[in-house]
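# The following comprises the amino acid sequence and a computationally predicted model.
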Amino acid sequence: MSNPDSFIDEVTEEVRRERMFSYLRRYGWIGIAIVLLIVGGAAYTEWNKAQTAANSQAFGDAILAALDQPDAEARHAALTAVEAEGDRSAVLDLLLASDPATNRAGALAALEHAASDASLPASYRDLAVLRRVILAGADLPLADRRALLDGIAAAGRPFRPLALEQMAYLSVEAGETEAAITQLRALTADQEAPAGLRQRAQQMIVALGGETAAS
């Protein structure tokens, strides 16, 4: 290679380096910002996880402390004082409804609150509806109980078999024995129903004077 060619190559390489340094001076902050965002995002994620774990532990500790109270009145007061949002609020409402013998009105109010909270997952709301129907019993008109159970007895709902079982019991309460037997027979063949529920349905059919599929 001739000296002029070598000189031109050196000049070209120097120009490239100058351009590169110029780009770095002009746009290098973007790369630094991206690195800072990645590092900051990772740090925030870890901090958020730690905060969530700490909040969950604090909620659990408060619940356990409340349940350790010596009597039902003190337990209810302690549970009512626990701060909760979202799913934890549903858990708290269900716990507040766990001692209906001493505070039936409070239990029903807690269940109604959980059942009507559209921000909660369907599983919590459906469980609250089911327990409310069972706890309210005859104090809630039969038609109202059927309407509530209809909403959670649809295909794909988490407590569908239990809702169907309660609907069969409502038919018994209404004096609709044949309808109840038909509903219970359907439950004995329902693969979504737990074995214990299918067994209860068979026993109830017999108690109502009907025949099971195996009879």
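The structure has been received and is ready for your questions.
# From now on I want contacts and neighbour counts done on CA atoms only, so please keep to that.
Fine.
# any chance you could map the strands in this protein?
Counting by DSSP state E, the chain has no strands at all.
# residue closest to the middle of it?
Closest residue to the average C-alpha location of the chain: Pro121 at 4.1 Å, with CA atoms, centre = their mean.
# Against Arg157, how distant is that residue?
11 Å (CA to CA, to the nearest Å).
# how about the helices of the chain, start to end?
Applying DSSP state H to the chain gives helices spanning 3-67, 72-81, 87-96, 104-115, 122-136, 142-152, 160-173, 177-188, 195-207.
# List just the one of these that sits closest to Ala214.
When these are compared by CA to CA, helix 195-207 sits nearest Ala214, at 9.5 Å.
# Just name whatever secondary elements that closest one is in contact with.
Other elements packing on helix 195-207 under the criterion 3 or more CA pairs under 8 Å, 6 or more residues apart in numbering; DSSP states H and E are helix 177-188.
# Off-centre distance for the helix it packs on?
Put simply, helix 177-188 sits 31 Å off its chain's centre (CA atoms, centre = their mean, to the nearest Å).
# what's the distance between stretch 113-120 and the middle of its chain?
11 Å.
# Below is structure B, check it against A:
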Amino acid sequence: MSEVDSFIDEVTEEVRRDKLFAAFRKYGWIAILAVVLLVGGAAWKEYRAAQHKAGAQAFGDAVLAAQSKDKPEAVYKALAAIKAQGAQAAVADLLAAAEAEKAGDTKAALARLDAVSGDKSLPPAFRDLALLKSVTLAGDTMSADRRDQVLAALSQPGRPYRPLALEQLALLAVKAGKTKDAIEQFTKIAQDAGVTPGLRQRATQMIVALGGSPKAAG
């Protein structure tokens, strides 16, 4: 290779380095920012996961501590004092409602259930469970129209507690002396593939007790 060619190559290489350095000075901050965002995002994700885990553990510990108390009244007060949001608050309210019911404080229990059923941000499973429990707990103190409205909504196809709502409708029909309607409701339950064996057995027994045919239910 001649000295002229070597000189040209050196100049060309120097020009390339100068262009690369200029490009880095102009656009290098973008690469640095991307790295910072990537590392920062990963760190934030880990931090949030750790926070979520710690929060879940703290909530679980608080619930266990509350349930370790001797009397339902004390358990209810401890559960009601737990500070939580979202699904955790719903769980605490449902547990508190159960303890209030044990303590004979129906008003407090219904208030906790209403708090869950009225929270639009919660998944339907939580809200429907609170509504169903409200109907069974309120009994005759709830107006017949309101009770029928709630149970009719909960018994629609696709609702998570449809079989239990149908059972309540059937029991109400029995109480009202509407034997035919009760048998129809119990038959729906017995024929539902999604019900538990225990509920299907109860429905079949009620059909027989009401004078219906267990074959039609099966």
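Yep, it's here. This is a predicted model, so every value here is computed, not measured.
# so can I have TSV of the helices of the first structure showing mean neighbour count and distance to Ala213 of the first structure?
Shown next, in TSV, are those (neighbours: other CA atoms under 10 Å; distance: least, CA to CA, whole Å):
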stretch	mean neighbour count	distance to Ala213 of the first structure
helix 3-67	12	45
helix 72-81	16	45
helix 87-96	20	37
helix 104-115	21	36
helix 122-136	20	28
helix 142-152	17	26
helix 160-173	20	17
helix 177-188	20	8
helix 195-207	17	9
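# Would you format those as TSV with distance to Ala214 of the first structure included?
Below are the helices of the first structure laid out as TSV (distance: least, CA to CA, whole Å):
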stretch	distance to Ala214 of the first structure
helix 3-67	46
helix 72-81	46
helix 87-96	38
helix 104-115	38
helix 122-136	30
helix 142-152	29
helix 160-173	20
helix 177-188	10
helix 195-207	9
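# and of the ones you listed, who's closest to Ser215 of the first structure?
helix 195-207 (9.7 Å).
# ok so, going back, what residue in the second structure is paired with the residue nearest to the centre of the first structure?
Under the alignment (TM-score structural alignment), Pro121 of the first structure maps onto Pro123 of the second structure.
# next one: Glu211 of the first structure
If you follow Glu211 of the first structure across to the second structure using TM-score structural alignment, you land on Ser213.
# Give me the neighbour count for that match.
Per other CA atoms under 10 Å, the neighbour tally for Ser213 of the second structure reads 14.
# Contact partners for it?
Going by CA atoms under 8 Å, 6 or more residues apart in numbering, Ser213 of the second structure touches Ile207.
# That one and Lys180 of the second structure, how far apart?
In terms of CA to CA, Ser213 of the second structure sits 12 Å off from Lys180 of the second structure.
# Equivalent analysis for Leu172 of the second structure, please.
Leu172 of the second structure sits at a distance of 12 Å from Lys180 of the second structure (criterion: CA to CA).
# cool, Gln51 of the second structure as well?
Taken as CA to CA, the span from Gln51 of the second structure to Lys180 of the second structure is 56 Å.
# Ala22 of the second structure now?
Distance from Ala22 of the second structure to Lys180 of the second structure, by CA to CA: 88 Å.
# isn't Ala179 of the first structure right up against Ser171?
Yes: Ala179 of the first structure lies in contact with Ser171 (CA atoms under 8 Å); the separation is 6.5 Å.
# Identify the residue range in the second structure corresponding to stretch 144-164 of the first structure.
Counting by TM-score structural alignment, stretch 144-164 of the first structure sits on residues 146-166 of the second structure.
# Return the distance of that stretch from the chain's centre.
18 Å.
# Stretch 43-50 of the first structure too?
23 Å.
# Check what contacts the match of stretch 144-164 of the first structure and list those residues.
Against stretch 146-166 of the second structure from outside (CA under 8 Å, 6+ apart): 124-125, 128-129, 131-132, 135, 168-169, 185-186, 188-189, 192, 195.
# so which of those residues comes closest to Gln57 of the second structure?
Gln57 of the second structure has its nearest neighbour among the contacts of stretch 146-166 of the second structure in Ala125, at 22.7 Å by CA to CA.
# Not counting its neighbours along the chain, what's nearest the closest one?
Pro160 (6.1 Å; CA to CA, 6 or more residues apart in numbering).
# now do Thr212 of the first structure
Leaving aside its chain neighbours, Thr212 of the first structure sits nearest to Gln202 (6.2 Å; criterion: CA to CA, 6+ apart).
# The one you found maps to what in the second structure?
By TM-score structural alignment, Gln202 of the first structure lines up with Thr204 in the second structure.
# and that match, what does it touch?
Applying CA under 8 Å, 6+ apart, the residues near Thr204 of the second structure are Phe186, Thr187, Ala190, Pro214, Ala217.
# Contacts only, for the second one.
Applying CA under 8 Å, 6+ apart, we find Thr187 of the second structure in contact with Ala203, Thr204, Ile207, Ala216, Ala217.
# farthest-separated two in those?
Largest pairwise distance in the contacts of Thr187 of the second structure, by CA to CA, is 11.9 Å, between Ala203 and Ala216.
# if we can go back for a sec, going by distance to Gln67 of the second structure, which of the contacts of Thr187 of the second structure wins?
For the contacts of Thr187 of the second structure, the nearest to Gln67 of the second structure is Ala203 (33.5 Å; CA to CA).
# just checking, the closest one touches Asp192?
No: assessed by CA under 8 Å, Ala203 of the second structure is found out of contact with Asp192, at 10.7 Å.
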